[in-house]
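K.L.:
Just to be clear, the model below is a prediction. Sequence and coordinates:
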Amino acid sequence: MRLKSALFVSAAIAFTLPTAAMADEGMWTFDAFPAARMKQAYGWAPDQAWLDKTRAAAVRLTGGCSASFVSDAGLILTNHHCVATCVEENSTGDNNILVKGFTARATSEEKKCAGQQAEVVTAIRDVTPTVKAAIGSATGADAVRARNAAVAKLESDNCTDKATTRCQVVSLFGGGQYKLYTYRKYSDVRLVWAPEAQAAQFGGDPDNFNFPRYSLDASFLRAYENGKPVATPQHLSWNPRAPEDGEATFVVGNPGTTQRLFTMDQFAFQREVALPITLTTLSELRGRLITAMAESPEKEREGKETLFGIENSLKVYIGQVKALNDPAFTGKLAAAEADLKQRSANKAGIGDPWSDIAKSVQANRNIYVERNFATPRNDLFGYALALVRAAEERGKPNAERLPGFGDAALPLLEKSITDARPITPWLEELRMEWSLSKAREYLGADHPQTKLLLGKESPEGLAARLVSGTKLADPAVRQALWNGGAAAIAASTDPMIVYARSLDANARALQKRYDAEVDAPLTAARARLADARFAAYGDSNYPDATFTLRISYGKVQGWNERGTPVPTRTFLGGTFDRATGAEPFDLPPAFAANQAKINKNAVYDFVTTNDIIGGNSGSPVIDKAGTVIGAAFDGNIHSLGGTYGYDGTLNRTVVVSTQAVQEALEKIYPAPNLVAELRGKRR
């Protein structure tokens, strides 16, 4: 139910190759929307005023989701799965609001979401000449240092008010372009409304990435500033109506990662190295977690959202592995690459970027396992390593710091480290011992890095000692270490801090090697590849997704599945028909209690041809009038191919309709204050 980058296609599917964008394909930047192309296809396209208003209402959430302002008082529409962690962290054994649902009757009841930040793009500026001039003729690690220094300066110089703004330089087309995104940020985000998890996750893994669907995957947050809801005059109008078949729709959000512009060597690396390791290790984590959750009802509750996320990701990675092992699919990718090579032959300044990329990929193969298992994975160690690195990096000039530790990034980093959130010790221990055992398995017991990670201890013993001994679960301890800087970190005897200090030098050395042997030559080669693509296909290109604001256009339309038409929509009443009484098709209690009140003919979920990927979760689905008629929360099984290509005949975005959400707010989980606010009549 979470939109993730993935691919699952059969050999018979013909999708648009990564040459020139066609049909409804494209995750377009707001400064390069193809209005002429859309007008030719639809007879209409939005003007600049429409685009500007929509951009100003679009929200990016920390943690990889999208959203939108839907009232003048900071009310934010997004998916339930985007706020599930916040809901879970505000739950207790006695009051599990993840299971029961949550409705704030007044703003005073709205609950803080730790680590969450809402961001709105206010400007996009091309800074390619500045960054490329800084790199100049430098190569290897020197090129990476020069690029990072230029990026850090641009981000710091253009966002001097770090309390309310954030600047981020984004690499597009693999280094062919650099854009400076300026954001208005809101660091206090609170939970307003969330349905029962069973309503949002109805159908569970069997229905995940499928349609028809019966999912209320919607929730509301609110942005605050100085303890009060923020004023957001630039917001989308709430329109609780049913969609119309064939009508134009727009998805505005922050797609996470696509790899449509990769070369065949890069695809081979994913198929042969990265994906098999990820799939194998994640499968084992799932098994360990299920075993642990069976030990008690409390562990069942505490581990449920983690398991849900793991199972969602596994479905994605299985699809990717199948696709990249399909000769027909990879044959289409090879044909697209051959076409670009032929069009680029003998073009001045382009040379042979494919060979240079192949060399970088080989270098990555040589270092990948060590980098992948350089540090263990759990929240407590993540805090420790971030504190250790921040203490060192903050003592350096801004231009010389590691990416992610520049002046522009520090406010959000501090918030993510110091915000209060519950820590579940058994989950922390399980994840740490799993990642350490996988490191020993892939590296070998005699590898120097294994010895550095484990010393004379077992993964289980080390994880138990560190998790039980650390004080980093206490946000006050984390804040004190952050405030104390390098001196506090050097003096700390906290076992997790001591452990992070012991691993940091090796991890940094691996990163330095990666910068010199992989990142720098790969970026230079992909910049020339971008030049080749622009020369061959003009401005019909769009960059791979980078979790920055994009807009896609499409329409409400079903598809044919094995010769049978799939309808565009489902209805609330279908939930009762689909329910079996057994998980994951057990009826949400509030649905059962209010069955007689519910309008069973209200449109529940619907599908569109919009081109989306992971990160678009929570994106508003907008009509021509600029009103929101739904929130994107998933794709059908074919849309998982969006990682590598788009097929307009089969790829579909799955949307929860505003009509269903309105019905829920009025009759299933009554929230009269929220209903009034969405109508523009705050109580």
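P.N.:
Arrived safely.
K.L.:
alpha carbons only for contacts and neighbour counts from here, please
P.N.:
Fine.
K.L.:
got a list of what the residue nearest to the spatial centre of the chain touches?
P.N.:
With distances taken as CA atoms, centre = their mean, the residue of the chain nearest its centroid is Gly64 (3.0 Å). Gly64 makes contact with 256, 547, 615 under the criterion CA atoms under 8 Å, 6 or more residues apart in numbering.
K.L.:
Who wins on neighbours among these?
P.N.:
Counting neighbours by other CA atoms under 10 Å, Gly615 leads these with 28 neighbours.
K.L.:
Could you measure from it over to Leu380?
P.N.:
25 Å (CA to CA, to the nearest Å).
K.L.:
can I get the contacts of Gly64 in CSV with distance to Asp407 and secondary structure?
P.N.:
Shown next, in CSV, are the contacts of Gly64 (distance: CA to CA, whole Å; DSSP: H, G, I helix; E, B strand; the rest coil):
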residue, distance to Asp407, secondary structure
Gly256, 24, coil
Phe547, 21, coil
Gly615, 25, coil
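K.L.:
The strand or helix carrying Trp426: which residues count as buried?
P.N.:
Per DSSP states H and E, Trp426 falls inside helix 425-443. Residues of helix 425-443 classed as buried: 426-440, 443 (neighbour count, 16 or more other CA atoms under 10 Å).
K.L.:
here's the one I want to compare it with:
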Amino acid sequence: MNQRAWIVALSLTLAALSLRCAGPRETARIVEAPPLVTEAETTATTGMRAAAPTALPGLDTVRAGRFDTGRLWTFEEPPLDYWEATYGFRPDSAWLARARLGALRLVFESGRCSGAFVSPNGLVVTNHHCTWESLDLIDRPGEALLEEGFYADSLQGERRLPGLYAEQLLEARDVTELIVRGLEEIRDDVERERLRNRRLERLKQQLEAEARDRDTTLHVEIVPLYYGARYTAYTWRRYHDVRLVMTPELRVGYFGGDFDNFTYPRYALDVSFLRVYGPDGRPLESPWYFPWSTEGVRRGQLVFAVGNPGATQRHLTVSQLEFERDYTLPQRLRLLRRRAEVLERYIRQQPDSADIYGLRSVYFALKNTIKATEGQLRGLRDPYLLARKQAAERALRDSMMASDSLRNYFGNVFMQLEALQRSKAAAAPQTAAFQFFGTSTLLSSHILLRALFGYAHDLMRQRGAFPSRLEELRQEALRIRDWPDSVEVGYITARLEELRDYLGPQHPSVQRLLGDRSPAEVARDLVARTALKDSVAFARLLREGYLNSGDASVPVIEVLGPLYFTLGQQLDQFEARERFLNARLAALRFAVYGHSVPPDGTGTLRIADGRIEGYPYNGTQAPPFTTFFGMYDRFYSFRGRSGWNLPARWLTPPEAFERATPLNLAASTDISGGSSGSALIDQDLHLVGVVFDSNIEGLAGEYVYMPDRGMRAVAVDSRGVLEALRDLYGADRLVLELTTGKLIPDEATAEAALVGEVE
């Protein structure tokens, strides 16, 4: 599944309520950073281009590439001249509109994926792994849809997916000047950010009200691009009625398991089909869709990935990347591995119970994130990558120094960022002790998370918070699900060990929490005595007053809560300062390069160009396509090994099943977390693949995009999907809809239509 997926893999890290944020949850989403200068100032030197990259001493063969910051182009600024010069293809506005309106963003409780309309009847394709969470929610007694798959043989059998909605991008409007005007005059970082946030919220409310007056399904999101050098207001149409049509078994959707994850050659049918229904309860009629390609693509062919890539960090300085390498990623890996160990042990010992609690999909998400983070850390430890980033940074500095105005305005930004990293390093142990505490239901004990909500709720009530804000906080708290006692013990033990190890065993708060007991002893005692492990009891305590309840968790959170919020204030200062400096750096880069350099990923719609191509690896060549033959080779080579098993239907396929059909493919299109489910389309707007992953080489693409170093997007080939649907699943009505565009009500009608064609 796709990389760098804090939006997908670390789910509620982004979706859960941040207890340090005073604003409502559904506010203008801040994806990157605050602005510094006005639009006029950032474009004062438009037309300048960077000097030739300068080689580094000892690494004089390393040069920055033209697209090291990626090819995640916005639809507002498509690089038409570059596409025409490179591929001989210059799409018109109608082509771009169809590409934009055919794509979707899928939003669910724990994150986001991409998808696309593939018929005029609201049929949507996305990835199998994007539906894992939803399958846990729609299982009926005796079913195990994640393991067994699902196919609705009639429209009536299509099941609505609770909590999931689809968004279609309708409009994009530049609102930079309305946000940044006068902000550069404010010297205090925190005050500047407060003003920016107030402007964002007011503007978002205004634009949202205007949009809702036109259509109640519209939703507005204001997103900073180039770390705030530009702000764009995106208007999305939201579809709430999304139903499951088909998803394969886990063993083929996630074929190869964690072993093959983020690798290529790959052999996975990582695809699911959904359907959007209109307000009248009928399948949505959509003129914008990507017809399914039955012919597929060939080696070297131009393709475009259209999806919603998550945040990338390709515009960070070398000093910032060194901090990531030395502190952020190692600390994150330790935390992830400890939580995954707890879940793995529980799933192994109590598999049936794990499925009831939905822990298997949580475990897969953590394993996915661990492997992605390992790849990112490996990339930052590669001297070549940092040398290439430093070459780009030096080129930007050279351009700055060549201009008096740029040198005078931006000259100290690099040194200031370096100094900030030293300050962050001094606070790194405290940060690590509370990493993801209170912001992720994947990585936090649900008992401690409920305690933190209860603590915040009572304090806000005592301080006279608005009833609407208290109710919003209460609703967020009540969404936290119960977890098994042994998982809670494992998670709480891990958190207490992190507090002890990072803060030190003699720290006063650690002493208050542990005394002469071990973290495991404290965790077992807490889980045994607290009422917070039960959702009903928690709701009662929240209503009646948690801090005065006498619950066993209260003394614990009275130690952790003040520490967490005090640290939060310090981190807020660091983050505000870094966002301000990143905005300065982005304004400099934008002044030098303009739109020839795309912005980092922001979870909003992008279009990325590339070609179908393999790459050198492991002393040989990775082919541009893999086939079902390769899947069966993996099965027989690892027969009996978990991860490479196949369902029964795959072991005795019909004679018509053609194993030489392409199953997966590799393309040089740029992707990031959130790109999962992106449509891979050709010049005729036909869907030729569904992006589901990156290769190992591509994990470092979080920081620099290097297709010349073998970075590739991995997709399910449209031909392989049809072959499996037709010959292994007998999904005739789905095949007919994909190949003809006709809505088939049930399987019997589809079979009759096929017989008529044969006759």
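P.N.:
Yes, it's here. Please read these numbers as outputs of a predicted model, since none were measured by experiment.
K.L.:
care to give me the TM-score?
P.N.:
The pair, once superposed, lands on a TM-score of 0.86 when counted by TM-score structural alignment, normalised by the length of structure 1; 665 aligned residues with a CA RMSD of 3.8 Å.
K.L.:
Next, the aligned residue in structure 2 for the residue nearest to the centre of structure 1: secondary structure please.
P.N.:
Gly64 of structure 1 maps onto Arg112 of structure 2 when the alignment is built from TM-score structural alignment. Using DSSP: H, G, I helix; E, B strand; the rest coil, the three-state assignment for Arg112 of structure 2 comes out as strand.
K.L.:
And Arg112 of structure 2, how close does it get to Glu249 of structure 2?
P.N.:
21 Å.
K.L.:
ok, the counterpart of Leu75 of structure 1 in structure 2 - contacts?
P.N.:
Aligning on TM-score structural alignment places Leu75 of structure 1 opposite Leu123 in structure 2. Residues near Leu123 of structure 2 by CA under 8 Å, 6+ apart: 117, 273-276.
K.L.:
Now Leu123 of structure 2: closest residue in space, sequence neighbours ignored.
P.N.:
Excluding the flanking residues, the one nearest Leu123 of structure 2 by CA to CA, 6 or more residues apart in numbering is Arg275, at 4.4 Å.
K.L.:
Structure 1: which residue goes with the one you found?
P.N.:
In structure 1, Arg275 of structure 2 lands on Arg222 (TM-score structural alignment).
K.L.:
The helix or strand containing its match vs structure 2, average offset?
P.N.:
Using DSSP H and E, Arg222 of structure 1 sits in strand 219-225. Its aligned residues in structure 2 lie a mean 3.0 Å from strand 219-225 of structure 1 after superposition (mean CA distance after the TM-score superposition for structure 1).
K.L.:
Can you list the helices and strands that that strand packs against?
P.N.:
Packing partners of strand 219-225 of structure 1 (3 or more CA pairs under 8 Å, 6 or more residues apart in numbering; DSSP states H and E): strand 75-78, strand 177-186, strand 188-194.
K.L.:
closest one to Pro567 of structure 1 among those?
P.N.:
strand 75-78 (24.5 Å; CA to CA).
K.L.:
how much does that closest one stray from structure 2?
P.N.:
Looks like 1.7 Å for strand 75-78 of structure 1 (mean CA distance after the TM-score superposition for structure 1).
K.L.:
The match of Arg275 of structure 2 touches Tyr186, doesn't it?
P.N.:
No. Judged on CA atoms under 8 Å, Arg222 of structure 1 makes no contact with Tyr186 at a distance of 9.7 Å.
K.L.:
Have a look at the two and say which one is more surrounded.
P.N.:
Arg222 (28 against 22).
K.L.:
How about the contacts made by that one?
P.N.:
Arg222 of structure 1 neighbours (CA under 8 Å, 6+ apart): 73-76, 189-192, 229.
K.L.:
mind checking how far it is from Ile76 of structure 1?
P.N.:
Applying CA to CA to Arg222 of structure 1 and Ile76 of structure 1 gives a distance of 6 Å.
K.L.:
With Met38 of structure 1 instead?
P.N.:
For Met38 of structure 1 relative to Ile76 of structure 1 (CA to CA), the value is 28 Å.
K.L.:
neighbour count winner among these two?
P.N.:
Ile76 (27 against 17).
K.L.:
distance of that one from Lys112 of structure 1?
P.N.:
14 Å.
K.L.:
just Ala274 of structure 1 next, same as before
P.N.:
37 Å.
K.L.:
So the two - more neighbours on which side?
P.N.:
Lys112 (23 against 16).
K.L.:
ok, that one touching Val192?
P.N.:
No. Contact between Lys112 of structure 1 and Val192 fails when scored by CA under 8 Å: they sit 9.4 Å apart.
K.L.:
Show me what the longest helix belonging to structure 2 is packed up against.
P.N.:
For structure 2, the longest helix by residue count, based on DSSP state H, is helix 554-593. Identification of packing neighbours for helix 554-593 of structure 2 by 3+ CA pairs under 8 Å, 6+ apart yields helix 39-42, helix 189-214, helix 383-401, helix 404-410, helix 413-433, helix 446-462, helix 508-514.
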